[in-house]
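**Q** sequence-free structure coming up:
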């Protein structure tokens, strides 16, 4: 048996019912004792009346009332026997507790009801026959007719009083009413004994830990319900049942840390405020619908089935509305009210996915007349999600195009917008997301009686990437330094190729797209070297170095001057390009290798050819080795800038900075 639920604040109402029942029983006790004594007196009076009737029968042999009197004696005797049974059952109902021995108590309640009914029926027969006697006596008009009439009238009043005691027994203060109150109290105890919140730490791991109820518990509830319903107390059963069970579900949900549902959102808020709660909301919804509410649905059906489907579905609707499920459900609706941005589309897909996988459960649980309100809320939420998703999706291309007016990174690195868009497109093309997005697009087209464009998702993604490439070309032209512009395009082309080679986005763009990007890389690498490092070699010219025509003597001062000029130019180039970065370490090392390959061998050869070895140490600022070491230290990623972050995780890092660029209002550069 589950642990009791008495200590929980949510069951205060149940405890109040118990306290009320106890107080009521005290007040009724005195009335019950008086009823017992009156019942004994009534029984004695009936016995006396039966004897009087027999005496009257003997004395009235001369009259025509003999036959009616004889017919009256049988029912009158039956009344006496039934009164004995009623008195015995009354004592049992008043002195025993249904919680300790429920089924015998229920049986006695039913027997008491049957005995009261039998008493009423027999009294009705007696009254009918005595009425015949009264009519005959009135026609005889004997001298002592008044004496007979008085006695018959007295007997009739007694039986008429007994005939009406059945209704009194059911009223407050009556024996049966008191017994039914005790059954209600037992009903509360039974429900609370089998109601306990489920451990929060277990529901994520194993839904089977949500146990169902033992057969005897359901049978006991059903038995009490049937008895109370027979006496017009079904509404009390439903109220008690719904109160206890909804409090139990509410306590379970509160143990799952659902505080996020209280977050207030408006059209000016970003979905990032609650983004971290969407996945948790999905799990809470699934657990609540498929397990908690499903269990309550089955229990309502089994306990109130005989009362009709409208009764038990109404009880389930009461539990649903009182348990806090509406607060969790409405959290999804609040997300749809947030400001339009790209991340919101992904959140809407998650919400739609949650509703879609729970669709069959929703149809089963909330299909009754009593659940019209939640069905309407569900339809409204689906409509908001579909329309919001479609609207944001069709605006993505425009939002990417608007970024053309922004400025590129000053260090030539890959713009965050580029990384965001590519990662975002990959998320849209994820298998689950793409299925949900296609489904939403189909629904939207059906609602608007239009035909869905074939391959709309893929074509829109291709258009977005095309717009992104145009943005790159526009941004590259904004650099004053042509070498930096080339480095920027090297960075961007490498990122587009390397980061998407084995992704869904790569599949959509195709091999020709990758081939074009690789060719662009080669072009910009060659142009970068030409526009920057290769220009340094012009200083290391051989002209005018020979002192005499036809001689071999070298002008050492001119050599040293030119080497100094080269080193000065190198220092200036190094200082400027040390502020530039490559996002990828492999690309950085490869670029450094190409730079070193372009100038170090020529520099080394120039030194070896034009300066003796003994003059190197004092006249040369950089050796070939130190020059190469400096080159290899270039383009380092600055500490703290995406340090230790994989490209696949870049979306989460970047969106705080670029999210406003993809809202319904264009962001400033």
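**A** Right, received. Where do you want to start? For clarity, every value in this text was computed on a predicted model and none was experimentally measured.

**Q** use CA for all of it now, contacts and neighbours both
**A** Noted.

**Q** show me what contacts the residue sitting nearest the centre point of the chain?
**A** Nearest to the mean C-alpha position of the chain, by CA atoms, centre = their mean, lies residue 285 at 2.8 Å. By CA atoms under 8 Å, 6 or more residues apart in numbering, the residues touching residue 285 are 328, 329, 354.

**Q** narrow those to those in helices?
**A** The helices in this structure, assigned by DSSP state H, contain 328, 329, 354 from the contacts of residue 285.

**Q** could you find the closest non-adjacent residue to the second one?
**A** Of all residues not flanking residue 329 in the chain, residue 285 sits nearest, at 7.3 Å (CA to CA, 6 or more residues apart in numbering).

**Q** gap between residue 107 and residue 93?
**A** 10 Å (CA to CA, to the nearest Å).

**Q** look at the two and report which has more neighbours.
**A** With neighbours defined as other CA atoms under 10 Å, residue 107 and residue 93 compare such that residue 93 has more, 21 against 12.

**Q** secondary structure element holding the more buried one?
**A** Element membership for residue 93 (DSSP states H and E) is helix 66-95.

**Q** got it, and residue 562?
**A** Counting by DSSP H and E, the element that carries residue 562 is helix 556-577.

**Q** make JSON lines out of the ones in helices among the contacts of residue 285 and add distance to residue 388.
**A** Below are the ones in helices among the contacts of residue 285 laid out as JSON lines (distance: CA to CA, whole Å):
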{"residue": "328", "distance to residue 388": "20"}
{"residue": "329", "distance to residue 388": "18"}
{"residue": "354", "distance to residue 388": "16"}
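
**Q** return the members of the residues you listed classed as buried.
**A** 328, 329, 354 (16 or more other CA atoms under 10 Å).

**Q** structure B:
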């Protein structure tokens, strides 16, 4: 019977396609040293099986493995075989650009690098799980055979061949999951999560035997940790919104940058269908969420809760404005923006029509608050007395009212011409609403004023605005810039 060393050397020689003599070793010595491994083009069709070795070589390996297993050297045979195949797998992944150097696990990737490395990793793990590992499984079965006596050696060989590369791939994903939970990392982590999720059926089949079970369990664990990381990012987003300080007021009551950032972020996030599955795995709703959404999906509840946190933050910021009317304009602008971003988007489908109606009503209430704070004093000044007063008393009272109107109207128009309304439709609605209340009241006042005895000779002195002038000044309201800071609308 051949010794183990002799048979193991034969196994290695046959797999490498050479005889085990010194002459060949000397010729191959140093071959390939210092050569850079070329990066291969990635295939898009994974429905392929690689025949890594010629049929004749596989038949020779089968005979050798059968002899070794029969001689009681099954583990040693698996070890010798798997070392060669492991190197092939690692080189194949390296050709795809994945080096498995562990940078992701220690946060060693910059933002720019991580996007590139994640893209390489996705291509590598797809090729590994869908092409390389199934091909290795097939090769192991052909080399060791399908008999009950060699099945364990085949399973052990497959595990040892795939162990290092599979763990490097999973460690990369785990490093992404355990990294920073800054909101801007969401989409990178979603890419990794989706890649693992899509491959789980293949992983569960490939690594189903007793030797490979730990690989399958690690893949499941990484998948769950990626989901936890994604949910954690939304918790961090909540904290960032809460901590955003109410410092300087946005000029003219325009859109606050945090409103644009959060709403564009949520729209982009909800465009990823996978996100709903991530939150379906976590059925505990945030504390204090609107009970009307209790029957909605966990993702809808999470989105509504974040916007509730945003609205609370905006209300705190609105208190910076000393003018209650400007505070209402600020809330109207930001509230209208939120509703517009939700409607006609995946967010609207998630939150439902009731949510949209409720928040549209809030915007209308801010509109009413603005009207009251800005124009009620002027409208009160234009109210006509029905008492039968003497002409002199009536004339004096009307002139005083007109003086108050002129002063207040001039001040409001001067101030509010610099205020901002981001939405053109809302801007027109406000102007129409102001004109609808003010113009009839002012017209009636002028008719009464001009009918007072002996008032005509003083009319030019007291009448500063015609009805047309008032209408033109109303049309000049809200000319300020509505968007503060930079970013997408």
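**A** It's in. Because the structure is a prediction, the values reported are computed rather than measured.

**Q** what's the angle from the very next helix or strand once past the helix holding residue 93 of the first structure to helix 66-95?
**A** The C-terminal neighbour of helix 66-95 of the first structure among helices and strands, as given by DSSP H and E, is helix 102-140. Using axes from the mean of the first three to the mean of the last three CA atoms, to 10 degrees, the inter-axis angle of helix 102-140 of the first structure relative to helix 66-95 is 150 degrees.

**Q** quick one: distance of helix 102-140 of the first structure to the chain centre.
**A** For helix 102-140 of the first structure, the separation from the chain centroid amounts to 60 Å (computed by CA atoms, centre = their mean, to the nearest Å).

**Q** residues in the second structure aligned with that helix?
**A** Counting by TM-score structural alignment, helix 102-140 of the first structure pairs with no residue of the second structure.

**Q** so which elements touch that helix?
**A** Contact analysis of helix 102-140 of the first structure by 3 or more CA pairs under 8 Å, 6 or more residues apart in numbering; DSSP states H and E lists helix 66-95, helix 145-163, helix 165-170, helix 175-193, helix 215-230 as its packing neighbours.

**Q** could you report the distance from residue 179 of the second structure to residue 189 of the second structure?
**A** 10 Å.

**Q** neighbour count: these two, which is higher?
**A** More neighbours surround residue 189 than the other of residue 179 of the second structure and residue 189, with 22 against 16 (other CA under 10 Å).

**Q** after superposition, how close is the helix or strand harbouring the more buried one to the first structure?
**A** Following DSSP H and E, one finds residue 189 of the second structure within helix 186-206. Averaged over the aligned pairs, helix 186-206 of the second structure sits 3.7 Å from the first structure after superposition, using mean CA distance after the TM-score superposition for the first structure.

**Q** show me which positions of that helix end up buried.
**A** Buried residues in helix 186-206 of the second structure, counted by 16+ other CA under 10 Å: 186, 188-197, 200, 203-204, 206.

**Q** neighbouring contacts of it?
**A** 115, 118, 122, 126, 129-130, 133-134, 137, 173, 176-177, 216, 219-220, 223, 226-227, 229-230, 233, 269, 274-275.

**Q** follow-up on the earlier one: out of the helices and strands packed on helix 102-140 of the first structure, flag the one nearest residue 524 of the first structure.
**A** helix 175-193 (75.9 Å; CA to CA).

**Q** now do the helices in the stretch 1-150 of the second structure.
**A** 4-15, 22-28, 55-70, 74-95, 111-127, 133-144, 148-178 (DSSP state H, counting those that start in this stretch).

**Q** any idea which of the ones you listed gets closest to residue 477 of the second structure?
**A** Nearest to residue 477 of the second structure, of these and by CA to CA, is helix 111-127 at 44.4 Å.

**Q** mean per-residue distance, that closest one versus the first structure.
**A** Taken over the aligned residues, the distance from helix 111-127 of the second structure to the first structure averages 5.6 Å (mean CA distance after the TM-score superposition for the first structure).

**Q** for stretch 79-92 of the second structure, same thing?
**A** Its aligned residues in the first structure lie a mean 4.5 Å from stretch 79-92 of the second structure after superposition (mean CA distance after the TM-score superposition for the first structure).

**Q** re earlier: out of the contacts of helix 186-206 of the second structure, which are buried?
**A** Buried subset of those (neighbour count, 16+ other CA under 10 Å): 115, 118, 122, 126, 129-130, 133-134, 137, 173, 176-177, 216, 219-220, 223, 226-227, 229-230, 233, 269, 275.

**Q** ok, now which ones touch residue 219 of the second structure?
**A** 170, 196, 200, 203.

**Q** the same query, at a cut-off of 10 Å, please.
**A** Residue 219 of the second structure makes contacts with 166-167, 169-171, 173-174, 196-197, 199-200, 203-204, 213, 225, as judged by CA atoms under 10 Å, 6 or more residues apart in numbering.

**Q** quick one: distance of the helix or strand harbouring it to the chain centre.
**A** Assigned by DSSP H and E, residue 219 of the second structure falls within helix 213-243. Computed by CA atoms, centre = their mean, the chain-centroid distance of helix 213-243 of the second structure equals 14 Å.
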